[in-house]
Each structure stands twice: as structure tokens, then as C-alpha cells.
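**Q** okay, structure incoming, though there's no sequence with it:
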């Protein structure tokens, strides 16, 4: 559907404050209902919306429009709320939730899409009126008309902190991030304002879809040809899908490929290419759910005649793993990885530790507004316990790859340093050679010995990688 297309509004019943659902634009209704699920049930937009589109048979351009509206609005929520509060002259906490969902949706169209102002306002007012009646719809109309009087840059200049006095706060507001996350990125980037702006800007964009070709089943070249995509720059298994639904790709439906960020592919590959003397083929994925990395490692294990043990504490997530590795040499263990009962002596271990997820905020649009700085402290304790156990389970001379989908120094370099200081005989290896592949040369990998990927530099999620061993 063209973003400028106005949905048919049908006949109005002057004796009723409601329209029939069929008179409303189905794409906008799906976006609104997704935002409502996120607000009311702490649902994840990227899980709710695809199912909703399938169930309601919304396809093609309408589905793409609904996706842009739902994900974009969720991603920009903090900025939108500040603008709505200014236009309404009241805090958003004082606005009824169902009305606020639509105001966010309307404000997003006004500020960040090419939808015409009249269409953005009128369709939003119709959404409010269909459920809430004339009074709330009049309020929505007034607020959105006030929002439409300025473009995004003008609202940012009016509401953001002064860049001269608080550059981090200004950039955080401009690119719709909580300030504390912008501070984390700044610290991880060495304090560079230019790098911080580039990182926040990249994080605020709709992310590309990355596919992974399962080794031994299909090559990246074949996957690119059959999907209409383009081979990735770094991972030998990656394909960039420029448009369309990944679920429509034959190779994915047949189990020969999956959806996986290129950074995650590099992490999974790294544990399989590290130099290990006398590799006996006993490999371990310590925190394997939902199974993307286990599937890639398992496919490579099959080629190398190795076997992979995969630990997952959640029964539900263990079932997700089982579905994607059913034909691979992978054994799933439902257990706490800190006390799994497995015997030490593993040649290769991947510890993709539970983390804040700050590196994948672009793919989980609402997550940035749910996380708090306090969440990290508890995670760090868990990460250190898991990494200590990984070093106990690995054989002398084996390799442990520690990774997080987070650039937060507390979850990355600090965890590694603290565990190395507490585990006798443990030492850090240079992880850069493990991901030097394709166009990913030393000039893009920093000073080491760890690797930190970034959306604005590598086009991947902000994945962290460290390699350890013990004597």
C-alpha cells in the first residue's frame, strides 16, 4: 500500500462514535494492535506482528507498511512521547493507553515517514474514534495537528538538551535512545562524539535482514541466487535480503537456511576455526537457545565429524533448538549451564552469555525503553559464573569463545578481565584472526585482543567476542 494512500472511511453513523472495523486501514490497525500488545503485555513487536499479519492475511505493500509503522514507532517511542507531551501539554502517563498508542503511531507518521499530514492525522483520529468515541478523538486530532506544525528537526531543537551543554543528551534524544544507553555506547567507543553519533544513528535505522546458509546443505551463492539477495561481506554463509518476507524463501522453508545477523554468524564460526591441538570433536554450546548459533555450529560439526552438546535452561527454548538441529549431530541438555553435570574436557566451547541485548536494539525496537542500567549488574554476576564454568569444562589447550550481544564494557572486557584474574592458568587469546574473513580485515577490528562489532562500522549487531584458553 502506498504510504500516501488514504483508507476508505465508509459511511459514518452520526448516532454512534464508532466506525466498523472494515472502514479502517488494516495496516494501521495491525500496527496499533502490535503497539498495544507491547504496552499492555510486554510483548515483543517482532514476535507479535508477523503472526498478526499472517492471521489477518495482510500481505505485500500493506504488510511492509504495517511493519514500518509498528517497528518504527516502537523504536522512536522516547522521542515521540516527548513531542506528544509537549503538544498535549500533559505527561504521556496521564493519557489513556489506547489513545497514546494511536498518538504515537500518528506522530511517527508525521515526523518520520512520507505519509501526508492530513492522512496521518485523519486515519489516527478514525482509529481513536472507532474505539473511544468523539471526545478522545477530538483530543487526538488537536494533539496531532499541533505535532504536525513542526518537523522532527524542529521538535528536536525545541525539546532536546543543548548540544553545547550536553552533547550526549542531545544525541540520545535526537536518535531516540535512553541517555544511559548513549553513555554506554560513548564509553565503549572511547569517548568519540563522532563515533557515538554514527552508532546511535545506525542503531535508529531499520535493520537489514541477514540470512544464513547452512553449510553442507546450501552455499551462500546458491542462497543469494534463489532468494534474490546478495552475498554478505564477511561471513561466508551470509546473504543480505533487501526486501520481502524471509518466510517466503524456499531454502528457509526447507530448513537449508535461516535468519541470523551476520555478526552472530561470525561468532558461531569463530569457535569452529580456532586452533585447538588434537581436536577430539567434542564441542559445547553453553547457552544455546533459541538455537541459531547451535544450528550453524552443528552443521560445521557434521562436516568435521564432531558432535555438539547444547545446554539450555528453559524447556521452551530447548524445544526451539530441537526444531532447528533435528538432523544435526547435536545433543540438547535442559540444565543450568553453571551446573550442567557434563564432564570437562571439551575442545571448543561457545558461551554466548545472557546479556542486556544493547547490541541488538535495532532488531528489538521496544527493548531500549524496557532496559534499565540496573539490569546489567545482575547479568554481570551470571556472566562471570558462566565464564568461570566454561574454563573448567574446556580441556587444557582448548578454546572458549565468550560473546555477548552487547558493547557494554561491564558485560564484555570487564567480565573477561575479572574471570582471568580469578581462574588460575587462564589466559586470553587474540580473537581477531577468528573473524578475519571475507572483507573483514585487521583495519576493521581494532587493537584486540577482543573484537567489538558495530552497526555503523560493520553493518552487524554490536556483538562482542573474546577468546580464552587455559593451561
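**A** Perfect, thanks for sending it. On a predicted model such as this, the values are computed, not experimentally measured, just so you know. Numbers count the residues shown, from 1 in each chain.
**Q** alpha carbons only for contacts and neighbour counts from here, please
**A** Will do.
**Q** helix or strand: which one has the closest residue to residue 261 other than its chain neighbours?
**A** Counting by C-alpha to C-alpha, 6 or more residues apart in numbering, residue 210 is the residue found nearest to residue 261 once chain neighbours are left out, at 5.2 Å. Secondary structure assigned from DSSP states H and E places residue 210 in strand 209-213.
**Q** so which elements touch that strand?
**A** helix 220-227, strand 238-241, strand 257-259, helix 262-273 (3 or more C-alpha pairs under 8 Å, 6 or more residues apart in numbering; DSSP states H and E).
**Q** next, count neighbours for the residue nearest to residue 261.
**A** When neighbours are counted by other C-alpha atoms under 10 Å, residue 210 registers 24.
**Q** I'd say it and residue 238 touch.
**A** Yes - with contacts counted by C-alpha atoms under 8 Å, residue 210 reaches residue 238, the gap being 6.5 Å.
**Q** overlap in contacts, the two.
**A** With C-alpha atoms under 8 Å, 6 or more residues apart in numbering applied, the overlap between the contact sets of residue 210 and residue 238 consists of residue 262.
**Q** for residue 465, helix, strand, or coil?
**A** Of the three states, residue 465 takes strand according to DSSP: H, G, I helix; E, B strand; the rest coil.
**Q** so what's it up against?
**A** 267, 401-404, 431, 450-452.
**Q** make it 7 Å
**A** 267, 401-403, 431, 450-452 (C-alpha atoms under 7 Å, 6 or more residues apart in numbering).
**Q** and the furthest pair within the residues you listed?
**A** Among the contacts of residue 465, the pair separated by the greatest distance (C-alpha to C-alpha) is 401 and 452, at 13.2 Å.
**Q** adding another structure so you can compare the two:
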């Protein structure tokens, strides 16, 4: 199977069917029968094209002198892949142009090969930096930062709202580097030391990185370890050792199960158990699978966190609410171009309601962890501020006290992690004490 054809098929699903690149890519590679080298090429073609898609779209329009809307969607995807080979991977002009024209002939048809050839040759007039100079000419400072950092302007503005100006280029650049998978051991079931060739994580006592596929680790195959970003590990760990009365724990939005698995092990070590609740049935199955290695101490249910069937019963509650995912742009390359400010606004009421129900589910002197994988103020501090204003009996704890060895993580009394500072996803955490 031609690896470029595989990459094209995956990209068509991403752009034409709104599929998630990482999921489609994984499924396609599992059946394509490619060797390691060609599979790596497909991964780079898909991930790299998706990551810089907005930039490539502007370059294609500038080079061709026509709007993308005047081209067939399949031709646009062919040109995006060609642009990444020319500009992102720096392939030689002849190889990039010829392979893209050949792919156009095999997929769309002979009639578009002349057009594809002409535009590809125009794309080769500059390297990527040269095209960025063209696009940035006359732009204001934020627009130029967005262009050179390969992000929509509205995301740059959201980052600028919470980061010093001098850090913005590094923060955007960090989103353009695919992360190495981080492993996590399940407390009570495995230790970091038994992971073969592992280097302990920078901050999490449960995390490590190792060469090779995670599935090559025996503990991962047995469910005693898994894959989980270190930032996700840290927010669960912070909740686990915040002072709270004895009693069961709740993961209010548990899918797909990473934090639930870590919380379950930590709860068992403290002599209690975890209820993992998830609204969507297929995600609940993923949670149950993730928790499956524990012989006891967990209960998984399909439930709506905004309409809980339980009362005020839990000493610790994790509310990892649905969010825009702006904190995980490095691992979800297409999402920066797929999301919009309206998506952030639309999630606000759900996030607030879930936090209200988390507070209502917590026993006196219990603790709620409000978590998002987003640094956007509208999904983080503004949500917490609004809900606290309604609940005079709930107070903010100084969350950085729970992660004293993690530098530069404080956002007032809350925690904001960053890829460029900590090597983690941009996880946000607020800890609330409930009276």
C-alpha cells in the first residue's frame, strides 16, 4: 500500500467527516500492512499536515491566487499533503511535486493533475519561513505571532490572557511538537522501577517515559500500567493528598478512565473506594476496562453528572469537565483549526452545572477538584469564580501547596500547567473545600 495514499485517505476522513486524526490514523495503520518506515511516513504526513493545516491553507491561497473554496475538497487535501512535504518535511521539489501529482492521478483523476502540478510548483517558490514572511507582511503583532506560531489568532489571544508576553512564542512552539507517550503505573499494582528502560517522570511519582511502544511493557499489557499525560497524573495526585475526611471518592466525568484508574489505586491505599461515573455508555466501557486490573474498590456507572442519583456522600470529588481541549493541542493536531470561540462559550453552562453538582456531592470538609485540559480563562478561573459566588460555604484552597515540587505552576490559588514549562498538557486545577 502506498503510504501517501494511506495518509490521503486518513486526511479525507479528518476533513470530510470531522473524524479525529489520532483515532483514524491508528485504525488505518493497524490494517495497512506497512513496514515501520512507511508507517512513520504516514504518521508524519497526517500529523504534520493537520498541525499546520491553517498555515498551509493560507500558503496555498497565496501561491495559487485563488480561494480554497474554488477547489475540490479532495484537491485541497492533496495540496495540503504536498505543502507539508515541501515546506514541513523539506523534501526535494521534484519528489514532493511528482508524488503529489501521481497521488492526484490515482485518487481524483487525470483531469486535476495539471492544476495540482501548477500549484505545487508555485508552492515551491519559497521555503516555509519565506512563506511566513509573505503572510506576516503588514500584520499586527498578535497576527504575526499567530501566523509564525501556526495557531488561529483567537487561541493566541487566550494564551496572552494568562501568560507573560515573552512566553507566548515558546508556548505556541511547544504545541507544534508531538509529545512522547508518558506511562503511568497503577498504585498498588505496579511500580515505575519494573517498567523496562523507563526514565521516571519529572514530577509525578507514578509516571515514566520509555522507548518503544507502550504495549511492549508487560505491565501495560496486563492493565497494571497505562498511558497518561503527566499533567493528568498530577491533578489526580493533588486531589488525593489534600486533607479531607474519610469516605468514598467520586470521579464525576470519568471517561475514558485515565484519572479514574489513578484515583482508584490511591483511594484503595487510603482504605476507601471510588465511584466512576460517565454519561456516555461507550466511554463507560472504556472506564471499566481501565479499572479492570483492580480486584475491588471500584464501581463504574452510566450516569449524568448534572443529574446525580446520589446525595452528599463523597469526601473527594474529581470534576474533570468537558472542555475545548486547548491544553492538548500538541497531541490533537487538527483541533486548533477545528475549534472556535463559540465552542468555548457553548461549554460554559455545562461546566458550571457540573461543578455545582460536584460541590453538592461532597460531604462537609470534603474537597472538590475542578479540572480542565484548557488554559482558557472562560473554562477555568471564570467558571470557578462564578460558582463560588453562588456557594458561600465553598472556599478555594491554595492548590500549589499540593504540588510543591512543580515550579511556576501557580495561577493565583489555582494550578496551571504548560507544555513549555512543565512538559505536560496545559491542565488547570482548582481545589475547593466544601462546608
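**A** Yep, that arrived. If you're wondering where the values come from, they're calculated on a predicted model, not measured in any experiment.
**Q** now which residue in structure 2 aligns to the residue nearest to residue 261 of structure 1?
**A** Residue pairing (TM-score structural alignment): residue 210 of structure 1 is matched to residue 182 of structure 2.
**Q** again with residue 60 of structure 1
**A** Counting by TM-score structural alignment, the partner of residue 60 of structure 1 is residue 36.
**Q** what's the burial count for that match?
**A** 9.
**Q** what of residue 341 of structure 2?
**A** Burial of residue 341 of structure 2, expressed as a neighbour count using other C-alpha under 10 Å, amounts to 12.
**Q** give me the neighbour count for the equivalent of residue 159 of structure 1 over in structure 2.
**A** Matched by TM-score structural alignment, residue 159 of structure 1 corresponds to residue 135 in structure 2. Here the number of neighbours of residue 135 of structure 2 (other C-alpha under 10 Å) works out to 18.
**Q** tell me which helix or strand residue 135 of structure 2 sits in.
**A** The secondary structure element spanning residue 135 of structure 2 is helix 128-136 (assigned by DSSP H and E).
**Q** how distant is that helix from the center of its chain?
**A** Relative to the mean C-alpha coordinate of its chain, helix 128-136 of structure 2 is positioned 28 Å out (C-alpha atoms, centre = their mean, to the nearest Å).
**Q** quick check: longest strand of structure 1.
**A** The strand spanning the most residues in structure 1, taking DSSP state E as the definition, is strand 394-404.
**Q** for that one, packing partners?
**A** Helices and strands touching strand 394-404 of structure 1, by 3 or more C-alpha pairs under 7 Å, 6 or more residues apart in numbering; DSSP states H and E, are strand 346-352, strand 464-470.
**Q** what angle separates the helix or strand just after it from strand 394-404?
**A** Using DSSP H and E, the helix or strand that follows strand 394-404 of structure 1 in sequence is helix 413-422. Here helix 413-422 of structure 1 points in a direction 160 degrees away from that of strand 394-404 (axes from the mean of the first three to the mean of the last three C-alpha atoms, to 10 degrees).
**Q** read off where stretch 289-297 of structure 1 ends up in structure 2.
**A** Against structure 2, stretch 289-297 of structure 1 falls on residues 255-263 (TM-score structural alignment).
**Q** what sits up against the matching stretch?
**A** Residues lying outside stretch 255-263 of structure 2 but in contact with it, judged by C-alpha under 7 Å, 6+ apart, are 186-187, 228, 232-233, 236, 251, 254, 276, 278, 283-284, 286-287, 290-291.
**Q** what span of structure 1 is the lengthiest helix in structure 2 aligned with?
**A** For structure 2, the helix that runs over the most residues, judged by DSSP state H, is helix 341-360. On structure 1, the counterpart of helix 341-360 of structure 2 by TM-score structural alignment is residues 373-392.
**Q** can you check stretch 219-227 of structure 2 too?
**A** Aligning stretch 219-227 of structure 2 against structure 1 (TM-score structural alignment) gives residues 251-259.
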